[in-house]
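**Student:** 3D model of this:
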Amino acid sequence: MTRPTSCSDSQSQHPLRTTRRTALQAGAIGILGLGMNHLQGLREAQAAEGPAPTGKAKSCIFIFLSGGLAQHESFDMKPNAPENIRGEFRPIATRTPGLQICEHLPMLAQRSEQWALCRSLTHSSNEHSAAHHIMLTGHSDLPTGFSPNNPSRTDHPSIAAIAGRIVPPRNNLPSAAVIPERLVHNSGRVIPGQHAGAMGAVYDPWMVEASSFHNTSYGAFPEFSFDHQDRGKPDPRIFQAPQMQLPEGLGMRQISGRLELLQTLRTQQRQLAGFAETQQFDRLRQGAVSLLTDSRVHSALDVTNADEKSLERYGRNSFGWSLLMARRLVASGVRLVQVNLGNDETWDTHGNAFPHLKNNLFPPTDRAVSALLDDLQASGELDETLIVMAGEFGRTPQITLLKNAYKLPGRDHWGAVQSVWFAGGGIRGGTVVGESDAHGAYPSAQPVKPENFAATIYDALGIPATAVWHDAQERPHAIYHGQPIAGLT
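**Tutor:** The predicted model follows:
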């Protein structure tokens, strides 16, 4: 069994090791804007990192709500709590007896037999960047030298990166993708926890950037765009099928056909001629060409031109388009798609919380997630597609008003408890796991950790509990750091 080798390895090593190391270096060059490891050929060149997966789910859609969804306003309402805790919204019944959720999520309420809740996920951080890293990687601890302002190659690898490296690909496509944008703070700094971290850049998940950065406007543009502080700045963003990234200076619009692309790949082949076996590199090249020219990929990404019925069901906005894209990507063969439902801190409802949730955040979310459930149920794929939805933390029990920044009240950051939503992939619909206390402040029954959350995804995708990944020095790193959440399946 071969593993990635360090840059100091002797050139006299086994030829297959040299080839693989060089192929990984080739991935760093940036063909397609993603590592060469994502392509089928390199997957064939590397040995399996553990026993063959046996999980029920063929794929996973990880819906991430950056900013932190308020549990009191969504899936864990406290109607009997004091007014400054229960808030303005009221609960409604779902199709599951005894289960109530927010009145502004009526479509999901009608589909409760298809989804489950964990109301007791807990961790220790109330800071955005640290909590992003915790939830996106499934590690409650922060790595040595962690910086909230600078993603590092000492960070823990993201759940998406782990899936991308370990879960076998289908249809010659990357095993993992993140859509429709990277999470970037309004200051321009990239949020840590999104990448492969210590595994190395070649294992970074495929970033599909269909949504441009905007530093004051949030939500499901163009229909439901808003500014947390109502500063009145316009939001000119356009959601569009992204261009596949190629080496610098060569965009898709500059490619006249397969021949020109093939020539670019041949140039890199010549650069590696002293190391790569021709047959192996041909497989890599064929995988790259397949990714760029495969009509399934282009169709999956071109969601704004979908049929009218699909657009009506999902919504003509970035939330609807993103979940439609995720649905198409998993149908095409991508194994895990992380959907950032809104740009960085879209769900950070410190103030103006109730009108922004009621008018801008819940309507497109309710519609798009419900459409995703309906699609997968109708096609018979729901049972083999795990869907999870979580933010980096919950919100404080107490409602507060930050007068210097907001006109109306909201809730602050709260890592101590949040509600996490699950569907498909063997999840028992209508199930509620764990409880929070009477004020929605702390777990009162079956507390679960981010490690359990990550393990639930890995287990559904069939990653064995004994699986490890190896770093450049051949050191093994465990993938599981907790058991899957009990009671969901």
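**Student:** When you work out contacts or count neighbours from here on, use the C-alpha atoms and nothing else.
**Tutor:** Fine.
**Student:** where along the stretch 1-150 of the chain do the strands fall?
**Tutor:** Using DSSP state E, counting those that start in this stretch, the strands assigned to the stretch 1-150 of the chain run over residues 59-65, 91-93, 100-102, 115-121.
**Student:** Can you tell me which of the ones you listed is nearest to Leu324?
**Tutor:** Across these, the minimum distance to Leu324, taken as C-alpha to C-alpha, is reached by strand 59-65, at 11.0 Å.
**Student:** and the closest one, how far from the chain's centre?
**Tutor:** In terms of C-alpha atoms, centre = their mean, to the nearest Å, the centre of strand 59-65 is set 5 Å apart from its chain centre.
**Student:** Run through the neighbouring helices and strands of it.
**Tutor:** Of the remaining helices and strands, those touching strand 59-65 by 3 or more C-alpha pairs under 8 Å, 6 or more residues apart in numbering; DSSP states H and E are helix 318-332, strand 336-340, strand 385-391.
**Student:** Try it again at 6 Å.
**Tutor:** Packing contacts for strand 59-65, counted by 3 or more C-alpha pairs under 6 Å, 6 or more residues apart in numbering; DSSP states H and E, involve strand 336-340, strand 385-391.
**Student:** ok so, going back, just so I know, which of the strands of the stretch 1-150 of the chain lies nearest Glu49?
**Tutor:** Across the strands of the stretch 1-150 of the chain, Glu49 has its closest neighbour in strand 59-65 (18.7 Å, C-alpha to C-alpha).
**Student:** tilt between the closest one and strand 385-391?
**Tutor:** Strand 59-65 and strand 385-391 are oriented at 20 degrees to each other (axes from the mean of the first three to the mean of the last three C-alpha atoms, to 10 degrees).
**Student:** now strand 59-65 against helix 318-332, angle please.
**Tutor:** In terms of direction (the same axes, to 10 degrees), strand 59-65 departs from helix 318-332 by 160 degrees.
**Student:** Specify the angle between strand 59-65 and strand 336-340 in degrees.
**Tutor:** Note on geometry: by the same axes, to 10 degrees, strand 59-65 and strand 336-340 are set 20 degrees apart in direction.
**Student:** next up, for comparison:
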Amino acid sequence: MERRKFLVASATGLAGLSATGSPSAQAVDQRRAGKAKSTILFFLCGGASHIDMWDMKPDAPSDYRGPFQPIETSAPGVQLCEHLPMLAKQAHHLAVVNSIDGTVNTNDHHAGYYHNLTGHVPDQSFITLGNNRTPLPDDWPFMGSVVASKRTQNEFLPNAITLPHKPSRAPYTRPGQFAARIGVEHDPLYINGDRAKPLSFSAPSLALEGDVTADRLTERYSLLKEIDVARRQFERSQVAETFDKHQKRAVSLLMSSQTTTAFNVADESPATIERYGKTVNGMSLLVARRLVEAEVPFITVFWKGDLGKLGKKCRSAGSWDTHGNNFGCLKDDLLPEFDRGFSALVEDLAQRSLLDETLLLVTSEMGRKPKIGDIRSGGVSGAGRDHWTYCLTDVLAGGGVQGGQTYGASDRYAEHPIENKITPAHIAKTVYHAMGVDDLSFVDSLGRPYSLLDEGEIISSLF
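**Tutor:** Take a look at the predicted model:
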């Protein structure tokens, strides 16, 4: 029997059952309240250097500013790093938010992920457990899962999809990227990408095994429904109803051609593939655009790093965690790939008249320490930047956000916000507002109402 089974885990929720009251009965499609139909969250894993990309300080001392220079863009008054020339041409679509205080109690990755993905300040367990503080069932939910729970279910695909990987490598999975207390049925569907095969994407949680064909699955599901009718004469519980939702969703995904079609970037023209960049991150952004066209409400792209060559070069896991050789890693590797892929996404959505109804958000778990030199890479001679959660920059575009503007400011060293200081809670509230999700109430398993996010306010001046 083992070879005949099929796996429908992860996003379809068969890995567990809802621990809280499902919001489906009270969820209201508030699409008309916000301009955005979809959000694409582009998360730069590792901690992208705000002072070297967005919030440059050319007049700061050399041991802060580094060798990069700012350049003018298509938006008067908005400057970007000289190594983002393609994105500079799209700056009239961008709102650059330079005043985010993302301080966490560990100044490290796990807590930084949690803060920026949920909007909630990490609790004491992040200090006591450190890297062992993996996701917990009663964590505050990922903003993508909140949006997914509040929107009418997409007909063919889950309301939240994440690609091209689940950060980070087990057992150090980053907290904050799951539905947690609002129920696993709102977890994202995870799609895997491969650096060696950037055009290939797969959903490991959706696979038919052995000799179970689509026709045989249909027959078995019909039989299962007959059995369920009899079973429910004896069992009527929330758990049974939740399991039934998972069953139906799993079969719908397995049987639907739209499930795989959306991820087939090989259908795109060679020119489009080249414009995005034939890398796993570039192609993930192209898949994200296709998922917007498929009306998926929330798509997350977690930057996938190169642990081998780039990991050694940057003294890190090969992503934006540039403990060593910060400027070489940014100039030669990270910035060119980011510049090509993200500028292509902005341009593509604008040309297809989709940008106005698609919110884009670029964020990270932290910025980088403005003072150059990290003791882990030899100090000043290692030319790295350490962790810095005390100040970071987010970039938004589309979804009703007014482009061509800079919001807030940091001090002369880019160490701390000094004007229009906000937190990740403000960003989360702004995303919810753009998506028309202004009701953040929820009901727990005992029927008690509570708010999913009390902190923060909508940054209304961005719109």
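**Student:** And the TM-score, once the two are fitted together?
**Tutor:** Once the chains are laid over each other, their TM-score by TM-score structural alignment, normalised by the length of structure 2 reads 0.84; 427 aligned residues with a C-alpha RMSD of 3.0 Å.
**Student:** still on that earlier bit, with mean neighbour count and distance to His439 of structure 1 added, can I get the strands of the stretch 1-150 of structure 1 in JSON lines?
**Tutor:** Compiled in JSON lines, the strands of the stretch 1-150 of structure 1 are given as follows (neighbours: other C-alpha atoms under 10 Å; distance: least, C-alpha to C-alpha, whole Å):
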{"stretch": "strand 59-65", "mean neighbour count": "25", "distance to His439 of structure 1": "22"}
{"stretch": "strand 91-93", "mean neighbour count": "17", "distance to His439 of structure 1": "15"}
{"stretch": "strand 100-102", "mean neighbour count": "22", "distance to His439 of structure 1": "16"}
{"stretch": "strand 115-121", "mean neighbour count": "26", "distance to His439 of structure 1": "13"}
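**Student:** Of all those strands, which one comes closest to Val289 of structure 1?
**Tutor:** Of all the strands of the stretch 1-150 of structure 1, it is strand 59-65 that lies closest to Val289 of structure 1, at 23.6 Å by C-alpha to C-alpha.
**Student:** so that closest one matches what in structure 2?
**Tutor:** For strand 59-65 of structure 1, the aligned range in structure 2 is residues 38-44, judged by TM-score structural alignment.
**Student:** State the distance from the equivalent of Thr389 of structure 2 over in structure 1 to Gly425 of structure 1.
**Tutor:** Residue mapping for Thr389 of structure 2 onto structure 1 gives Gly415, with TM-score structural alignment as the criterion. Using C-alpha to C-alpha, to the nearest Å, we find Gly415 of structure 1 at a distance of 27 Å from Gly425 of structure 1.
**Student:** And the strands of the stretch 1-150 of structure 1: which comes nearest Tyr458 of structure 1?
**Tutor:** Distance to Tyr458 of structure 1, taken as C-alpha to C-alpha, is lowest for strand 59-65 among the strands of the stretch 1-150 of structure 1, at 9.5 Å.
**Student:** what's the average distance of the closest one to structure 2?
**Tutor:** Superposing on structure 2 and averaging over aligned pairs (mean C-alpha distance after the TM-score superposition for structure 1), strand 59-65 of structure 1 comes out at 0.4 Å.
**Student:** Neighbours of Asp307 of structure 1, how many?
**Tutor:** 9 (other C-alpha atoms under 10 Å).
**Student:** any idea what Ser124 of structure 1 aligns with in structure 2?
**Tutor:** In structure 2, the position corresponding to Ser124 of structure 1 is occupied by Thr103, as judged by TM-score structural alignment.
**Student:** For its match, which residues are in contact?
**Tutor:** When the contact criterion is C-alpha atoms under 6 Å, 6 or more residues apart in numbering, the partners of Thr103 of structure 2 are 389-390.
**Student:** That one and Pro23 of structure 2: what is the separation?
**Tutor:** With C-alpha to C-alpha as the criterion, Thr103 of structure 2 and Pro23 of structure 2 are 31 Å apart.
**Student:** same deal with Ser205 of structure 2?
**Tutor:** Between Ser205 of structure 2 and Pro23 of structure 2 the distance is 24 Å, computed by C-alpha to C-alpha.
**Student:** Pick out whichever of these two has more residues nearby.
**Tutor:** Ser205 (21 against 18).
**Student:** which position in structure 1 aligns with Met283 of structure 2?
**Tutor:** Met283 of structure 2 maps onto Trp321 of structure 1 when the alignment is built from TM-score structural alignment.
**Student:** Could you measure from that match over to Ala210 of structure 1?
**Tutor:** In this structure, Trp321 of structure 1 and Ala210 of structure 1 are separated by 10 Å, where distance is defined by C-alpha to C-alpha.
**Student:** ok, now how distant is the equivalent of Asn325 of structure 2 over in structure 1 from Ala163 of structure 1?
**Tutor:** For Asn325 of structure 2, the aligned position in structure 1 is Asn352, judged by TM-score structural alignment. Counting by C-alpha to C-alpha, the separation of Asn352 of structure 1 from Ala163 of structure 1 is 37 Å.
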